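A.B. asks: model the following, please.
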Amino acid sequence: MKSLLISILFFYSLNGVADEKSAEIKSRMSDCDEVTSYSDIEVCYLKLNTQTDKYLNSEYAELINYLDKLENKLHKQRLIEAQRAWIKFRDSDCLFYSDNQPVRMYQCLQSKTFQRLKELENMNTPFAMGCNGCGVLGS
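C.D. replies: Predicted coordinates:
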């Protein structure tokens, strides 16, 4: 019973670690909302997008690395295809939304990239490692 409790606490602590990246970004997003000049808002979101994209790429690489170890490579290929499609959607949707206004573009990119970061973080938890329905490592 004691070992079960320790295992549960361990899994929950790992989930908290994964959310640290998005929690940091969420905190910095509110900083950008407090900036008042247009050029400062633009710079703030540009820097924030760079950091969010870095975290997103890190989460993605971790998932790809995990899925590459599975015997069935179909899950890895599906994630690659999904990520490519998501990038095209994000960019097209933000271009439509922003009407080529830089601050609106950066805000849109930030919002969508942050949302995707949260999705990938959730896939990187011990309970969903890699995807929904994937076989466990070695199966």
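A.B. asks: from now on I want contacts and neighbour counts done on CA atoms only, so please keep to that.
C.D. replies: Will do.
A.B. asks: what about the helices in the chain?
C.D. replies: Taking DSSP state H as the criterion, the chain carries its helices at 2-34, 38-68, 74-98, 102-123.
A.B. asks: pick the most buried one from those helices.
C.D. replies: Mean neighbour counts were compared across the helices of the chain using mean count of other Cα atoms under 10 Å; the top stretch is helix 102-123, at a mean of 20.
A.B. asks: now the other sequence, so there's something to compare against:
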Amino acid sequence: MHKLLTVLVCLLPLTAFAEAQDPCLTQRNTIEINACGQKQFEQSDRSLNQVYQSLLKKFSDKDTPDSQNSVIKQYLVNAQRAWVTFRENDCKAIYTYNEGGTIRTIAYLGCMTQHAAQRTKDLKEFSSSDQ
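C.D. replies: Got it, this is the predicted structure:
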């Protein structure tokens, strides 16, 4: 029993340290709120990139001389580039609108995260509708 108690006492500071390192668990100030927003954006952007790359690969794997997969793939690439430009400009507008306040960074990151989540959903729907 004494050994178990010793182990638990040693582990408690480690869990507290881990929680302190995750800004999304505390969010006590603007810096932590922004760090959490950045973390959430990076996660959503990573997910988007995985789905997008998977979709491109899906059309690359099926390339044959008589298929339209290369045309579809090029449309997807063009659409993604246009979407990235749209997302950046849309979120920069939000950032600029909030430029005088401390909310500007989290508003920008929230915009970027929401757009990435929606685009991920759209690409997943496109992929699942493929015959």
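A.B. asks: work out the TM-score between the chains.
C.D. replies: Once the chains are overlaid, their TM-score stands at 0.67 when taken by TM-score structural alignment, normalised by the length of structure 2; 97 aligned residues with a Cα RMSD of 1.9 Å.
A.B. asks: export the helices of structure 1 as a markdown table, with columns for distance to residue 136 of structure 1.
C.D. replies: Written out in a markdown table, the entries for those read as follows (distance: least, Cα to Cα, whole Å):
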| stretch | distance to residue 136 of structure 1 |
| --- | --- |
| helix 2-34 | 16 |
| helix 38-68 | 10 |
| helix 74-98 | 11 |
| helix 102-123 | 13 |
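A.B. asks: tell me how far the equivalent of residue 76 of structure 2 over in structure 1 lies from residue 56 of structure 1.
C.D. replies: Taking TM-score structural alignment for the superposition, residue 76 of structure 2 sits opposite residue 79 in structure 1. Between residue 79 of structure 1 and residue 56 of structure 1 the distance, using Cα to Cα, to the nearest Å, works out to 13 Å.
A.B. asks: repeat that for residue 21 of structure 1.
C.D. replies: Taking Cα to Cα, one finds residue 21 of structure 1 at 9 Å from residue 56 of structure 1.
A.B. asks: so which residue is dead centre in structure 1?
C.D. replies: Averaging the C-alpha coordinates of structure 1 gives a centre point, and the residue nearest to it by Cα atoms, centre = their mean is residue 117 (1.1 Å).
A.B. asks: counterpart of that one in structure 2?
C.D. replies: Under the alignment defined by TM-score structural alignment, residue 117 of structure 1 is paired with residue 120 of structure 2.
A.B. asks: I figured its match hits residue 48, correct?
C.D. replies: Yes - Residue 120 of structure 2 is in contact with residue 48 according to Cα atoms under 8 Å; the separation is 4.9 Å.
A.B. asks: would you mind getting the average deviation of stretch 103-117 of structure 1 from structure 2?
C.D. replies: If you overlay the two and look at stretch 103-117 of structure 1, the average distance to its match in structure 2 is 0.9 Å (mean Cα distance after the TM-score superposition for structure 1).
A.B. asks: so who does the closest residue to residue 33 of structure 1 other than its chain neighbours touch?
C.D. replies: Nearest residue to residue 33 of structure 1, sequence neighbours excluded (Cα to Cα, 6 or more residues apart in numbering): residue 41, at 7.6 Å. Under the criterion of Cα atoms under 8 Å, 6 or more residues apart in numbering, the neighbours of residue 41 of structure 1 are 32-33, 35, 103.
A.B. asks: TSV for those residues, including distance to residue 25 of structure 1?
C.D. replies: Formatted as TSV, the entries for the contacts of residue 41 of structure 1 read as follows, by distance: Cα to Cα, whole Å:
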residue	distance to residue 25 of structure 1
32	11
33	13
35	16
103	17
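A.B. asks: if we take those, which one ends up nearest to residue 69 of structure 1?
C.D. replies: Of all the contacts of residue 41 of structure 1, the one with the least separation from residue 69 of structure 1 (Cα to Cα) is residue 32, at 39.5 Å.
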